[in-house]
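# take a look and give me a structure for this.
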Amino acid sequence: MFSRRRTLCSVLAAVSVGAAGLLAGCSSPEASAATGCATPGVGAQQIDLGVLYPDTGPAAERSDAVRGGIDARIGEVNAAGGVHGRKVVYQWRDDKGSATENAMGARDLVEHQNVFGLIELSVAASGSARYLADRGVPVTGLAHEQVWSTMRNMFAFTYVTGVAVDTQGQFVRSQGGRRAVTLQPALSAGISDTADKYARSLAASGIPVVDTVNFTPNVDNPAAAASRIVAAKADTVIGLIPPDSLVGILSTLRQAGHPPKVVLSGNGYDKRLLETFGAQAAGITVPLVYRPLELGGPAIQTYLEAMNRYAPQVAQPENDSSVLAYISTDIFLEGLRLADACPTRQGFIDRLRAQNSYDAGGLISPISFRTGAGRPTTCYSFVQVNGSGNAFLVVEPDLCGNTL
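You can find the predicted model right below:
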């Protein structure tokens, strides 16, 4: 929770950025207005943020769940008085998972909507990364691409780098997998990079990826994809496609008498998957970079209560998209808190980058924004749909591997 304190904001003009103690005391809306803060997106009563996300296109997932995670975390902070007395609001743009659309959306939000910074929950953040870095615009979100590890203004709690890790390969081998096929959407550089990391991880455990199948929902035939998996004699499926499409292919394989031993999905940790498909989804396993909700605890209870109160449109808050959006939003709010009462973009970046222990209130293991930027995640939890298709089981609560 963020506290709301009052002091004379006019002193800020006379103190240096390093005078953190004085700056931290300036927080009320009236004091903020008195300073005449000139930072884009910072008004007397509110701070405007932008959100970029693929609502349509092959990389699109659940926009309601994503916005729900953002709404829940912002709802919490606004109910507690905002950040230094200012309400936090946002507007979003659909980048369609395309670098070109991502660049256009970022320019619109920064130049025309005058936002302070961006939360990017996209696989195509590379489209706007250089533009935002050159203008010193702070960004938090999900690091689906290597560019997140190279830009000082971009913050995430887990990174995709040129370095792969062997954790996923260890897990697949422990489950009996020996030959794999990857399912991925076409024309997505971010997901192609992810597929490459999976392939290297599996190879480190002696598991070759013997085929890569491009699959676009509502365009490609699940039976054709299943036929390729059978022809490749694969016992493992790496699914980087929407989970409902993965279920369709998995059902076809089982009906044909070729059930895979391992089905590892890049997403799908969502109770709606269970409600919709039940036992058809059995065996789908999802690696997580945060504490599985099934483990419970104060941080998870806080998250669930915030979702129920401030994002009632999400009937099942137990889903990956909402949790990741919630954490990404929390990172931005932490940066705003640290940037003090009259925030600047540079102050946000400098102070958040100096943080050495951040844990999203207990949802993730502590990370360092100071020394951990760009380091690949080596530890994952693995949750799996049980045989009845009515619950997720935590099959590996904390499996740690090595960089390759």
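# use CA for all of it now, contacts and neighbours both
Will do.
# where do the strands sit along the chain?
46-53, 87-94, 117-120, 139-141, 154-155, 180-184, 209-214, 236-239, 262-265, 284-288, 379-385, 392-400 (DSSP state E).
# out of those, flag the one nearest Ala256.
strand 236-239 (15.5 Å; Cα to Cα).
# can you give me the helices in the chain?
With helices called from DSSP state H, the chain shows them at 20-24, 29-35, 63-79, 99-107, 126-134, 167-174, 189-204, 222-231, 243-255, 271-277, 298-310, 320-338, 345-353.
# can you redo these as a markdown table with distance to Gly57 and mean neighbour count?
As requested, these are arranged in a markdown table below (distance: least, Cα to Cα, whole Å; neighbours: other Cα atoms under 10 Å):
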| stretch | distance to Gly57 | mean neighbour count |
| --- | --- | --- |
| helix 20-24 | 43 | 16 |
| helix 29-35 | 41 | 19 |
| helix 63-79 | 12 | 22 |
| helix 99-107 | 11 | 21 |
| helix 126-134 | 16 | 17 |
| helix 167-174 | 27 | 22 |
| helix 189-204 | 13 | 21 |
| helix 222-231 | 18 | 18 |
| helix 243-255 | 14 | 19 |
| helix 271-277 | 20 | 17 |
| helix 298-310 | 26 | 18 |
| helix 320-338 | 16 | 24 |
| helix 345-353 | 31 | 20 |
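# sequence B follows; please return its structure for comparison with A:
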Amino acid sequence: MPRLAGRRTAVLAVLALAAAAGCSDSGSSSGGGSSANTPGVTDTEVTVGTHMPLTGPAAAGYSKIAPATKAYFDYVNAAGGVHGRKISYKIMDDTYNPATTQQVVRELVLQDRVFAILNGLGTPTHTGVLDFLKTNQVPDLFVASGSRNWNQPDKYPGTFGFNPDYTIEGKILATYVKDNHAGQKVCFLGQDDDFGRDSLAGVKAVLGSVAAEQTYVTSNPNVAPQMGAFKQAGCQVVVLATVPGFTALSIGTAAKIGFKPSFVVSNVGADYDTLAEQLGDAAPLLEGVVAANYLPLNNDDANPWIQLFKKVNTQYNGNAEFDNNIVYGMSVGYLFVQALQAAGQDLTRQGLIDAVEKGGFSGPGLVPLRYSADDHSGYSGEQLTKVEGSTAAYFGKPYRTDDGDGPVTEYTEAPPAPPANGIPPQ
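Below you'll find the predicted structure:
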């Protein structure tokens, strides 16, 4: 089970000590030496940490991600771990509040002395800890957000994304709109941060402009003004760059005011099971919603990755209701295990970063990962989904593109099947 952030008094004391010491433990964290003096690493264990919205406005769905990652680690640990080390995963609740994120990440690094931060979630939350993690030379892997901030290898050499970045996603969603809703008024609602701005940039790169654009803040769960403005503007298609709670709010609010556009939704806010739970009796409003994903869907029981993750979920995650958030969390876990394996027996922080930059990882993703010394972004594209008959299913082929003016092109290679034992080969 995840450990909630509950050591506020202790962490304040740690912060005071850190301030006096210059807020850096870089003398023992660079990884230039050996695992013997690397924080979070012993002969038998490697400890990593994360910040997640276990409670708060983004908790719907997202609170299931880190426990799923931990479940996959427990599965690997039961088979002996990685290079003889078990993976310990410390999960801290930041409530999707940037100030709390800074507090819990400092606790993880300065008090718990984790080896790395893994899959910290959120654009506004994680942006605030980039400089701290850089100063303390802590690997910052596979951030749970599609912000382009994570792909700055010169500025943040230890930070790597995981999700396709939001501009890539915006281009792919807008290509669908251009091909299927030509001549219709397209409007855009996005989170008031890089999530929304980067998504809108991708949409405009393909469509040129939108008829109306609005933003929301997660502290205000009322999108009636935005939906009302779209209705008045005569919007026929609404693109949403929203977290799940605000996707549900937008679709539900639109229905209440008699506004019935076609909704096209960012992957991060489109998990069908999460939205259906949020909408309750109004779940039929999701029929026809188009979104995108880059991992196998939770309802594809014939997919060998889904078979593996369901097995792990049953054995190590309390048989939690299986949705795409669990698929996501276990996919992150699988990738991190590959990175640890590639970093070698003599595990150091720099060795881990070098291993990720070398790339060559494969897994359940429908498109390739893009890691290299010059590219710290994650997956390179997505495939479109549509809700039909209360089920989200893929259609068409996966697409790849870039966050510039490159074309949106189909990707035709199928992902490999998982190893027979479900663990990357060492």
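# follow-up on the earlier one: I'd like the strands of the first structure laid out as TSV, including mean neighbour count and distance to Arg73 of the first structure.
Listed next are the strands of the first structure as TSV, based on neighbours: other Cα atoms under 10 Å; distance: least, Cα to Cα, whole Å:
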stretch	mean neighbour count	distance to Arg73 of the first structure
strand 46-53	24	13
strand 87-94	18	10
strand 117-120	27	13
strand 139-141	28	14
strand 154-155	28	17
strand 180-184	25	31
strand 209-214	17	35
strand 236-239	26	29
strand 262-265	24	26
strand 284-288	24	20
strand 379-385	22	23
strand 392-400	18	24
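# with distance to Phe171 of the first structure as extra columns, can I get those in TSV?
Converted to TSV, the strands of the first structure look like this (distance: least, Cα to Cα, whole Å):
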stretch	distance to Phe171 of the first structure
strand 46-53	30
strand 87-94	35
strand 117-120	29
strand 139-141	26
strand 154-155	28
strand 180-184	13
strand 209-214	15
strand 236-239	12
strand 262-265	10
strand 284-288	10
strand 379-385	9
strand 392-400	8
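# about what we covered before: dump the helices of the first structure to TSV, plus distance to Asn114 of the first structure.
Formatted as TSV, the helices of the first structure follow (distance: least, Cα to Cα, whole Å):
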stretch	distance to Asn114 of the first structure
helix 20-24	24
helix 29-35	18
helix 63-79	19
helix 99-107	10
helix 126-134	13
helix 167-174	41
helix 189-204	27
helix 222-231	44
helix 243-255	36
helix 271-277	36
helix 298-310	25
helix 320-338	16
helix 345-353	13
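# which one of the ones you listed lies nearest to Ala391 of the first structure?
Nearest of these to Ala391 of the first structure, taken as Cα to Cα: helix 271-277 at 6.9 Å.
# measure Glu101 of the first structure to Ser227 of the first structure for me?
34 Å (Cα to Cα, to the nearest Å).
# same deal with Gly68 of the first structure?
For Gly68 of the first structure, the distance to Ser227 of the first structure - Cα to Cα - is 38 Å.
# same check on Gln175 of the first structure?
To Ser227 of the first structure, Gln175 of the first structure is 23 Å away according to Cα to Cα.
# centre-most residue in the second structure?
Closest to where the C-alpha atoms of the second structure average out (Cα atoms, centre = their mean) is Ala144, at 2.6 Å.
# who's in contact with it?
119-122, 161-163 (Cα atoms under 8 Å, 6 or more residues apart in numbering).
# before we move on, what about Asp94 of the second structure?
5, 51-55, 100-101, 104.
# export those to CSV and tack on distance to Ser199 of the second structure?
Below are the contacts of Asp94 of the second structure laid out as CSV (distance: Cα to Cα, whole Å):
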residue, distance to Ser199 of the second structure
Ala5, 31
His51, 23
Met52, 22
Pro53, 22
Leu54, 25
Thr55, 25
Thr100, 26
Thr101, 23
Val104, 28
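# for these, name the two members farthest from one another.
Thr55 and Val104 (14.1 Å).
# what about the nearest residue to Pro222 of the first structure once chain neighbours are set aside, distance to Pro287 of the first structure?
For Pro222 of the first structure, the nearest residue in space outside its immediate sequence neighbours is Ile249; the separation is 5.0 Å by Cα to Cα, 6 or more residues apart in numbering. Counting by Cα to Cα, the separation of Ile249 of the first structure from Pro287 of the first structure is 20 Å.
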